[in-house]
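**Q** this one's sequence-less:
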């Protein structure tokens, strides 16, 4: 993988481990020569992952909708910043620029991005690995809920397995490098979405 989109919180939260893990992910991406594609903010966990990459000589592209592009939000030191008209275009651009996806801890926006990109994979619209960095057990309850969905027959195990889960960035990236996508469904194509 040459580029990974990272979805994460624009808030810093109150967990120092998660805050440090966000910086560490950016640092590891830079050390592995993997371009970081992210939401373009200087704030919160988003700012930390960008800082980790930039501090270690990494390549970083921010993608931000115009309405969020203010001096208080946008990262001022990005080598590349793409401005989109809205949130939907932002996600499409991040998808187009990336060969993999990682969700760090975050709120509703992070969940929405994660579930949309994994739904696209389930439908065969992309075949890129999707990682969930379960920093400091942040996603334990979500993982348990997904397993309940499988048990109740509302989520196929093969689709659950599209989500690559690890507690550390190095382990997650190693697992993502070995990802094998599902066969493409024959009943849907990109124009139908």
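**A** Nice, thanks for sending it over. All figures in this text were calculated on a predicted structure; none of them were measured in a lab. Numbering: from 1, shown residues only.
**Q** for the rest of this, base every contact and every neighbour count on C-alpha atoms.
**A** Noted.
**Q** ok, which stretches of this protein are helices?
**A** Ranges of helices in the chain, per DSSP state H, are 16-31, 44-55, 87-97, 108-122, 140-151, 157-160, 169-177.
**Q** what's the most buried one of these?
**A** Neighbour counts (mean count of other C-alpha atoms under 10 Å) averaged over each of the helices of the chain peak at helix 44-55, with a mean of 24.
**Q** for that one, packing partners?
**A** Secondary-structure packing of helix 44-55 (3 or more C-alpha pairs under 8 Å, 6 or more residues apart in numbering; DSSP states H and E): helix 16-31, strand 35-38, strand 60-65.
**Q** next up, a second structure to put side by side with the first:
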């Protein structure tokens, strides 16, 4: 495992626990020698992830659409920054660069990225792990919906979104030390 994509909010959310979890996760990955691939912004949880991984000596690769730099200022201190033309290109490049995908709390963009990459796994486009970093049960409503989809007979494929709530759980799931 060389690189993990982290999907997360461009805002901090209403509780400092989200920023704390983002910093903890990014620091843990950096100390494991795992590079972070993320959306390239310096705002919100994205900025926390980048700053924390960099402070821990990690490699951070950002991927940001040119037009989005007007709304979410790009991070100036990244190891690499890829400027792309569209969200589709961003998601495809992040998928190519990463060996696994983790969603921290975030908004509709985070949910979009998580669901799309998980869907790609479900149809066989990749076999990389897809996870939710479940800070204080943030992702429980999503898992309730996924259970409903399963119960109603609309789910297919054996690839599931995994759920972890700590770096220890992540290490165990991904076989990290």
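**A** Alright, I've got the coordinates. None of the values given here were measured: they were computed from a predicted structure.
**Q** picking that back up, ok, which of the helices and strands packed on helix 44-55 of the first structure comes nearest residue 153 of the first structure?
**A** Checking those against residue 153 of the first structure by C-alpha to C-alpha gives helix 16-31 as the closest, at 32.5 Å.
**Q** mean deviation of that closest one from the second structure?
**A** Compared with the second structure after fitting, helix 16-31 of the first structure deviates on average by 0.7 Å (mean C-alpha distance after the TM-score superposition for the first structure).
**Q** could you tell me where that helix falls in the second structure?
**A** Mapped onto the second structure using TM-score structural alignment, helix 16-31 of the first structure covers residues 16-31.
**Q** quick one: contacts of the matching stretch?
**A** Stretch 16-31 of the second structure is contacted from outside by 12, 35-36, 45, 48-50, 52-59, 104-105, 135, 166-167, using C-alpha atoms under 8 Å, 6 or more residues apart in numbering.
**Q** please identify which of the helices and strands packed on helix 44-55 of the first structure is closest to residue 98 of the first structure.
**A** Where these are weighed against each other on C-alpha to C-alpha, the nearest is strand 35-38, at 7.0 Å.
**Q** hang on, residue 157 of the first structure packs against residue 149?
**A** No. Residue 157 of the first structure is beyond contact range of residue 149, at 9.2 Å (criterion: C-alpha atoms under 8 Å).
**Q** list the contacts for the nearest residue to residue 162 of the second structure once chain neighbours are set aside?
**A** Nearest non-adjacent residue to residue 162 of the second structure, counting by C-alpha to C-alpha, 6 or more residues apart in numbering: residue 131, 4.5 Å away. By C-alpha under 8 Å, 6+ apart, the contact list for residue 131 of the second structure reads 101, 102, 103, 161, 162, 163, 164.
**Q** buried ones among the residues you listed?
**A** Listed as buried from those are 101, 102, 103, 161, 163, 164; burial here means 16 or more other C-alpha atoms under 10 Å.
**Q** now, those residues that are in strands?
**A** When DSSP state E is applied, these are split such that 101, 102, 103, 163, 164 fall in strands.
**Q** the third one corresponds to which position in the first structure?
**A** Following TM-score structural alignment, the counterpart assigned to residue 103 of the second structure within the first structure is residue 103.
**Q** from residue 141 of the first structure, how far out is that match?
**A** 15 Å (C-alpha to C-alpha, to the nearest Å).
**Q** and residue 66 of the first structure, by the same measure?
**A** Counting by C-alpha to C-alpha - residue 66 of the first structure and residue 141 of the first structure are separated by 34 Å.
**Q** equivalent analysis for residue 34 of the first structure, please.
**A** Counting by C-alpha to C-alpha, the gap from residue 34 of the first structure to residue 141 of the first structure is 30 Å.
**Q** ok, back up a step: can you list the ones in strands among the buried ones among the contacts of residue 131 of the second structure in JSON lines and add distance to residue 30 of the second structure?
**A** What follows is these, written out as JSON lines (distance: C-alpha to C-alpha, whole Å):
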{"residue": "101", "distance to residue 30 of the second structure": "15"}
{"residue": "102", "distance to residue 30 of the second structure": "15"}
{"residue": "103", "distance to residue 30 of the second structure": "17"}
{"residue": "163", "distance to residue 30 of the second structure": "20"}
{"residue": "164", "distance to residue 30 of the second structure": "18"}
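**Q** which of those residues lies closest to residue 8 of the second structure?
**A** Looking across these and measuring by C-alpha to C-alpha, the closest to residue 8 of the second structure is residue 103, at 5.9 Å.
**Q** so how far is residue 159 of the second structure from the closest one?
**A** Distance of residue 103 of the second structure to residue 159 of the second structure, computed by C-alpha to C-alpha: 16 Å.
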